[in-house]
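J.: compute the structure for the input listed below.
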Amino acid sequence: MLIERLRELIPADRIQLDPAVTASYAHDEAEWAAYGTPLVLVRPRTAEEVQQVVRACIEYEVPVVPRGAGTGLSGGANAVDGCVVLSTEAMTAITEINPVERLAVVQAGVVNDHLRNACAEHGLWYPPDPASAPWSTIGGNVATNAGGICCVKYGVTADYVLGLQVVTGTGELVRLGRRTAKSVAGYGLAGLLVGSEGTLGIITEVTLRLRPQRSPEHTVAGYFSSLVDAGRAVTAVGAAGIVPSALELIDRHCLEAVDQWKKMDLAVEADVILLARCDAPGPAGEEEADAIRDCFERAGATWAARSTDQTEADALFEARRLAYPALERLGPVLTEDVCVPKAAVPEMLARIETIGTKHETLIANIAHAGDGNLHPLLITPRGDHEARERAQRAFREIIDEAIALGGTVTGEHGVGLLKMDGLAKELPAEVLELHRAVKAALDPHGILNPGKVIAVDNE
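T.: Next up, the predicted model:
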């Protein structure tokens, strides 16, 4: 039996059978994404222990579902019946921060913000900053290719992954990628694993590129009377050739929810706020901020200004991060993650409004607006089955409209379970077959996070 085999291979304190505990690891934060009942939860502390678990799962033909902190929003970490849930949360070592090479080596369970704080002690910076950064882990960030607020200028997780240590679907423990600044030796297999959501291998260690600490940021806020006007301002900033270090959208629904929860006194005379930051050093940063303010005003802002109150500016960005958990207090939240070209942002926001009205669904909006990554949040009353069905129809229609505008079904949350149908619409049949071929090659036994991302024959 698998459990006895696991007890032979790894220390007993890594194995958890209590149903009350295993149930809490059975799903991520994706609303209404299906999940099953795990057979067992394992929490290894070394890559070699992960390898032993995977080999045992191959031997007994049992699926293994890897997870980090479980903060995902697509169902990518959801259990299937009878699986082993493998949590990397105990793998928390930062084994190296190298100021000369500007890189860090960390285990998969290191929390994003913990890494950022450790880098700051060396005058270095790890840029990817998802809203879940205080809780989400680097392994999970890599598995979903997480983005964040500053990715409009500094890129997403994939831009910082130099190398990986991975347990493959055949039970091998391998290193992919490099530590050097350049390499074209062989296929880019490390890049292939980034964003694969645990379906091609289990990430145990990551080597990450770092940057020097940046200059202090200048904040610009703009108030708008409609989502479309705010979208036009986003397009105007892009057309002006300005690349801010952040350009975020947050609507009144979100601000009011944060106010009710945290009593931050953020109520404003606006339906939508755009928040921009610029981190160019010296006077260039101020000039860039002033140029963004001008773009806001020309696009129809009812008010726009460069902030002189750092506390106030920080509070607005904190509200942006708190928006999702604040809205969850109002009822179940189905979170979208579409991404469209910047020029299509105004039209996509208009279509989202129309969809909300059509399906009688309250849609709050936050967005990494500067790179076209929109997060409509579909809110329903608890226990209202009809409202849930309307929200799910709206969710599917938003995906369809994003694809129609040349966009993608997910910018940073991953495909998981919720976006599988959307991915099948986005990608041609020939490309889907390439995905299946890669899956079959790297996971020939079909045990790694089955049923996620793309349907394959052996699942």
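J.: contacts and neighbour counts: CA atoms only from here.
T.: Will do.
J.: any buried residues in whichever strand or helix holds Glu286, and which?
T.: Here Glu286, judged by DSSP states H and E, is contained in helix 283-298. Neighbour-count burial for helix 283-298 flags Gly285, Glu286, Glu288, Ala289, Asp290, Ala291, Ile292, Arg293, Asp294, Cys295, Phe296, Glu297 (criterion: 16 or more other CA atoms under 10 Å).
J.: do the same with stretch 155-171
T.: 155-171.
J.: sitting in helices, which of those do you find?
T.: With helices taken from DSSP state H, there is no overlap with those.
J.: out of the residues you listed, which are inside strands?
T.: Among those, DSSP state E puts Val161, Leu162, Gly163, Leu164, Gln165, Val166, Val167, Thr168 in strands.
J.: just the closest of those to Leu255, please.
T.: Val161 (34.3 Å; CA to CA).
J.: check the gap between the closest one and Asn141 for me.
T.: 11 Å (CA to CA, to the nearest Å).
J.: the structure of the following sequence is requested for comparison with the preceding one:
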Amino acid sequence: MPHDVVTQLKLALGASVTTDPAALDATREDRSGWRSATPPLAVVHAASVAQVRQVMRIAHETRTPVVPRGAGTGLAGGAIASPGAVVLDVSRMNRILEISEADELAVVEAGVLNGDLNAALAPLGVWFAPDPASRAISSIGGNIATNAGGLLCAKYGVTREAVLGLAVVLADGRLLRTGHRTVKGVTGYDLTALFTGSEGTLGVIVEATVRLRPIARGEVVTVAAVFSDVERAAAASAAVTAARIRPAVLELIDASGLARVAAYLGPAGIAGTPLEGIAPGETFLLAQSDAEGAGAEADAIAAVFESAGGRVSRSADAAAGERLLDIRRAMHPALAASGQVLIEDVAVPRSRLPEMFRAIDEIGRRHGIEIPTIAHAGDGNLHPNFVYSGDEVPTGVWAAADEMFRASVALGGTLTGEHGVGILKRRWLADELGVDSLELQRGIKELFDPTGILNPGVMFESSAFESTAR
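T.: Prediction:
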């Protein structure tokens, strides 16, 4: 019975378990705009692997659903309270256990924040490359659970490329260690890659061995361009890739988003930048090169932008480059200033970016909805945004999102480039994966979690083994 579960948890873990209404309520949402209909039975603030294992043993014995949660910065509803569940919060597991300069790796607990790890690494001349926009507040365990991306993925890869090994607590409380500390290692199935992006449905990530990179010693050069319309800007970004140029950053903001950013920053915030004096309908494309030969690479990027019709500015000044990146970073605060924001996430082949932007524009006009869009243009990952008022996402927004998801898949793309499936996108999963792949993935879920207690409802609609847990 639910109360027996809470009693067992409190007896085993003491003050780490809370049923305080405010603490329960805080786990009912993340940053996706989705809110759970009910609070959890309890929240466990685990501070050690031993405590996580104890929670999972009790949950396994009592068939109690468990929702693993870190910093709560997710954008797909993948770590929010579900009916009759216990939320297992690992954010207090925030120790950096080891940094090996010789092997260029670090061992960290799941609750370590990206920004905190890189602050510790910087004096050593190395860094952890995954760079989500939420890096200052998002945890590495959550990054791994969603296979998070960010601004630097086109050059440095998504989170999976930076994970060497994991420690994972399974549904029955067993501790599994995967991967290796070596540069190469191909023994057996790659369970590390399987857990990366599994969204807490196969096990609870408690520790990670991650790959580090030397900090680039070359100059950093930033190139910005304003285009008359978004399709020209998207074509220019695709041309950069086709020219075999790999900037560290290649970001695009459409006209609607750019207008909102300019209004948000105000005249003082855009003075001396390409946004000063922008005309209606114009769009913004930003690139940054960060290694030896950055100047020559930036010149080549500028030439591509100019040939595509862009008004180009170039800067090797670090402060000026940061100001240009601040324009990109201001996108979501600018949207949040005018209402609730549903931040979506689709990806298409880079050559088809112009078509996807065209589709978003047509969908917005058809539904009478403005869809400000920003893109990690270097890897074809778009973030269309829906701004709305009230507590719930309007049905018209979901109708437009439905068309947008289908359009991305039709263009050879995917429902999610970096946010994950969570609860928000599970209804479209079969459209992309197909029946056979979906059933195989359900089978993997059932193998690791036969009673369906791990994050029920995330990624997959309710199934026989999930309903057993409920």
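J.: any idea what the TM-score is?
T.: Remark: TM-score between the superposed chains equals 0.95 [TM-score structural alignment, normalised by the length of structure 1]; 453 aligned residues with a CA RMSD of 1.6 Å.
J.: turn the buried residues of helix 283-298 of structure 1 into TSV, including distance to Glu121 of structure 1.
T.: As requested, the buried residues of helix 283-298 of structure 1 are exported to TSV (distance: CA to CA, whole Å):
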residue	distance to Glu121 of structure 1
Gly285	24
Glu286	27
Glu288	29
Ala289	28
Asp290	32
Ala291	33
Ile292	32
Arg293	34
Asp294	37
Cys295	37
Phe296	36
Glu297	39
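J.: about what we covered before: show me what the helix holding Glu286 of structure 1 is packed up against.
T.: strand 218-224, helix 227-239, strand 272-278, strand 303-306 (3 or more CA pairs under 8 Å, 6 or more residues apart in numbering; DSSP states H and E).
J.: what lies in contact with it?
T.: Helix 283-298 of structure 1 is contacted from outside by 217-222, 230, 233, 236-237, 242, 244, 276-280, 303-306, using CA atoms under 8 Å, 6 or more residues apart in numbering.
J.: counterpart of Glu197 of structure 1 over in structure 2?
T.: Alignment note (TM-score structural alignment): Glu197 of structure 1 maps to Glu199 of structure 2.
J.: neighbours around that match, how many?
T.: For Glu199 of structure 2, the count of nearby residues is 30 (other CA atoms under 10 Å).
J.: helix or strand: which one has it?
T.: Going by DSSP H and E, Glu199 of structure 2 is not in any helix or strand.
J.: tell me the spacing between it and Ala238 of structure 2.
T.: According to CA to CA, Glu199 of structure 2 and Ala238 of structure 2 sit 31 Å apart.
J.: with Glu392 of structure 2 instead?
T.: For Glu392 of structure 2, the distance to Ala238 of structure 2 - CA to CA - is 36 Å.
J.: between the two, which has more neighbouring residues?
T.: Ala238 (22 against 11).
J.: which position in structure 1 pairs with the more buried one?
T.: Checking TM-score structural alignment: Ala238 of structure 2 goes with Thr235.
J.: surely its match and Lys342 touch.
T.: Yes - counting by CA atoms under 8 Å, Lys342 is a contact partner of Thr235 of structure 1 at 5.9 Å.
J.: check contacts around the equivalent of Cys153 of structure 2 over in structure 1.
T.: With TM-score structural alignment as the criterion, Cys153 of structure 2 lines up with Cys151 in structure 1. Neighbour list for Cys151 of structure 1: Pro127, Pro128, Asp129, Ser245, Ala246, Asp371 [criterion: CA under 8 Å, 6+ apart].
J.: pick the one among those residues closest to Gln51 of structure 1.
T.: Scanning the contacts of Cys151 of structure 1 for proximity to Gln51 of structure 1, where the rule is CA to CA, the winner is Pro128, at 28.1 Å.
J.: measure the closest one to Arg298 of structure 1 for me?
T.: Distance from Pro128 of structure 1 to Arg298 of structure 1, by CA to CA: 31 Å.
J.: what's the local residue count around the equivalent of Arg352 of structure 2 over in structure 1?
T.: Matched to structure 1 by TM-score structural alignment, Arg352 of structure 2 sits across from Ala344. Using other CA under 10 Å, Ala344 of structure 1 is surrounded by 19 other residues.
J.: give me the aligned partner of Val85 of structure 1 over in structure 2.
T.: Val85 of structure 1 maps onto Val87 in structure 2, by TM-score structural alignment.
J.: same check, this time on Arg320 of structure 1
T.: Per TM-score structural alignment, Arg320 of structure 1 is aligned with Arg328.
J.: between the stretch of helix or strand that match belongs to and strand 221-227, how many degrees?
T.: If you go by DSSP H and E, Arg328 of structure 2 is part of helix 318-329. Using axes from the mean of the first three to the mean of the last three CA atoms, to 10 degrees, one finds that helix 318-329 of structure 2 and strand 221-227 are set 40 degrees apart in direction.
J.: helices or strands up against helix 318-329 of structure 2?
T.: Short answer (3+ CA pairs under 8 Å, 6+ apart): helix 318-329 of structure 2 packs on strand 221-227.
J.: residues in structure 1 matched by the strand it packs on, start to end?
T.: Strand 221-227 of structure 2 maps onto residues 218-224 of structure 1, going by TM-score structural alignment.
J.: what sits up against the matching stretch?
T.: Under CA under 8 Å, 6+ apart, the answer for stretch 218-224 of structure 1 is 230, 269-279, 285-286, 289, 292-293, 296-297, 300-307, 313.
J.: now that stretch on structure 2. Mean distance?
T.: With mean CA distance after the TM-score superposition for structure 1, stretch 218-224 of structure 1 departs from structure 2 by a mean of 0.6 Å once superposed.
J.: buried sites along that stretch?
T.: For stretch 218-224 of structure 1, using 16+ other CA under 10 Å, the buried residues are His218, Thr219, Val220, Ala221, Gly222, Tyr223, Phe224.
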